[in-house]
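> Give me the fold of what follows.
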Amino acid sequence: MKSIVYISKACQQFSQEDLNRLAQKAMEKNGQLDVTGFLSLHDDRFIQYIEGDENTVEALFQTIRLDERHKVIKTLSKPLANGRNFPKWRMKHISSSVYRELSVETFILKQLEMMQDCTMDGPAWHEMIWQGIDILADKADTIN
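Here you go, the predicted model:
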């Protein structure tokens, strides 16, 4: 099992309807692939987390990377030793308001952006990103 989290910059405007449609298509595809995770858009930055079989996740991410609607800026990956973090989320679309309530999205985005800007990087910063994912995973059952 493997997980990937990435931040990307949108290359076009996304309405709420566009996001809902994108998340719905991802849920359908991820159901077929047995991949789980979440997607969010904050301003013009996407954050997406996917997890599942290592080869499947790698192949899916290569497809995501080629999508012209966004440009991937920073990516982190990690083996999943203890199973999935989000087993019930085929592709949960998480609104910014949920993240604000949990104080997680801004934390994760800022860390990834600092790494992309080369102002901060390295194992300690990577661990902070994964801690943010762990916080979200701990709250997953309470998020609608």
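
> drop to CA atoms for contacts and neighbour counts, all remaining ones
OK.

> For Leu80, give me its contacts.
By C-alpha atoms under 8 Å, 6 or more residues apart in numbering, the contact set of Leu80 is 1-3.

> got a markdown table for these, with secondary structure too?
Listed next are the contacts of Leu80 as a markdown table, based on DSSP: H, G, I helix; E, B strand; the rest coil:
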| residue | secondary structure |
| --- | --- |
| Met1 | coil |
| Lys2 | strand |
| Ser3 | strand |
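
> host element of the spatially most central residue of the chain?
With distances taken as C-alpha atoms, centre = their mean, the residue of the chain nearest its centroid is Gln48 (1.8 Å). In the assignment (DSSP states H and E), Gln48 maps to strand 45-52.

> Quick one: name whatever helix or strand follows that strand.
helix 54-66.

> And this one, please, so the two structures can be compared:
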Amino acid sequence: MYALVYISKANQPFEPSTLHALADQANRRNRLLSITGFLTYKKGQFLQYLEGKEKAVDNLMNTIQNDPRHTVVKIINLPDQPQRYLSEWHMRYLSVSDLGAVSLDDLLVDTLNKLDTDIYSKEKVLEILRRILVRFSRYFEDKPTSFFPPL
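This next block holds a predicted model:
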């Protein structure tokens, strides 16, 4: 199964109702194209994951790149995957609160357990781990180091 993820910068403001309408429209179109995925938006930036037949996804990505409402900043083609991960999500909008519901510790453990060193070089694995650690350190830098009072 072919998949990609892209990041884009919004060229106009997007309200939650607009984002849901956009996802509904994409859901109907993607169902016809047999494409699945999700869309999220935070601080003027989109992240979208798409999976399906390569030609269909590439054609859709060309259409997306020509949409004047945003500018695609980065596209990452993912290694072929054995199956669809989001078989029921022709397009689902995930809000910031939806993403927050995903447990970071579970995601970290799952990522580390499944990181295939046959696909990714040791350097790439270390880079991914470094990014995770930087994200943790930034998040916790202004938070107390302990919930227990000093002895």
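
> Give me the mean deviation of the strand holding Gln48 of structure 1 from structure 2.
Compared with structure 2 after fitting, strand 45-52 of structure 1 deviates on average by 0.3 Å (mean C-alpha distance after the TM-score superposition for structure 1).

> could you say what helices and strands that strand packs with?
strand 2-10, strand 36-42 (3 or more C-alpha pairs under 8 Å, 6 or more residues apart in numbering; DSSP states H and E).

> Nearest to Asn82 of structure 1 among those strands would be which one?
The closest of those to Asn82 of structure 1 is strand 2-10. By C-alpha to C-alpha, the value is 10.5 Å.

> Need the residues that contact the closest one.
If you take C-alpha under 8 Å, 6+ apart as the criterion, strand 2-10 of structure 1 is touched by 44-54, 57, 69-80, 109, 112-113.

> Pull up the distance across stretch 12-19 of structure 1, start to finish.
Start and end residues of stretch 12-19 of structure 1 are separated by 12 Å (C-alpha to C-alpha, to the nearest Å).

> Tell me which residues of that stretch come out buried.
For stretch 12-19 of structure 1, the neighbour count (16 or more other C-alpha atoms under 10 Å) marks Leu19 as buried.

> Please state the offset of it from the chain centre?
17 Å (C-alpha atoms, centre = their mean, to the nearest Å).

> what about the helix or strand hosting Tyr93 of structure 2, how far off from structure 1?
In the assignment (DSSP H and E), Tyr93 of structure 2 maps to strand 92-94. Superposing on structure 1 places strand 92-94 of structure 2 at an average distance of 0.5 Å from its equivalents, by mean C-alpha distance after the TM-score superposition for structure 1.

> ok, the counterpart of Tyr41 of structure 2 in structure 1 - contacts?
When structure 1 is aligned by TM-score structural alignment, the residue opposite Tyr41 of structure 2 is Leu41. Residues in contact with Leu41 of structure 1 (C-alpha under 8 Å, 6+ apart) are 47, 95-96.

> Distance to Leu33 of structure 1 and neighbour count added to the residues you listed, as a markdown table?
A markdown table is the format used below for the contacts of Leu41 of structure 1 (distance: C-alpha to C-alpha, whole Å; neighbours: other C-alpha atoms under 10 Å):
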| residue | distance to Leu33 of structure 1 | neighbour count |
| --- | --- | --- |
| Ile47 | 20 | 22 |
| Ser95 | 24 | 16 |
| Ser96 | 27 | 17 |
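
> quick one: which of the contacts of Leu80 of structure 1 is most hemmed in?
For those, the largest number of neighbours (other C-alpha atoms under 10 Å) sits with Ser3, at 22 neighbours.

> and that one, how far is that from Glu113 of structure 1?
Taken as C-alpha to C-alpha, the span from Ser3 of structure 1 to Glu113 of structure 1 is 19 Å.

> Understood, closing this out.
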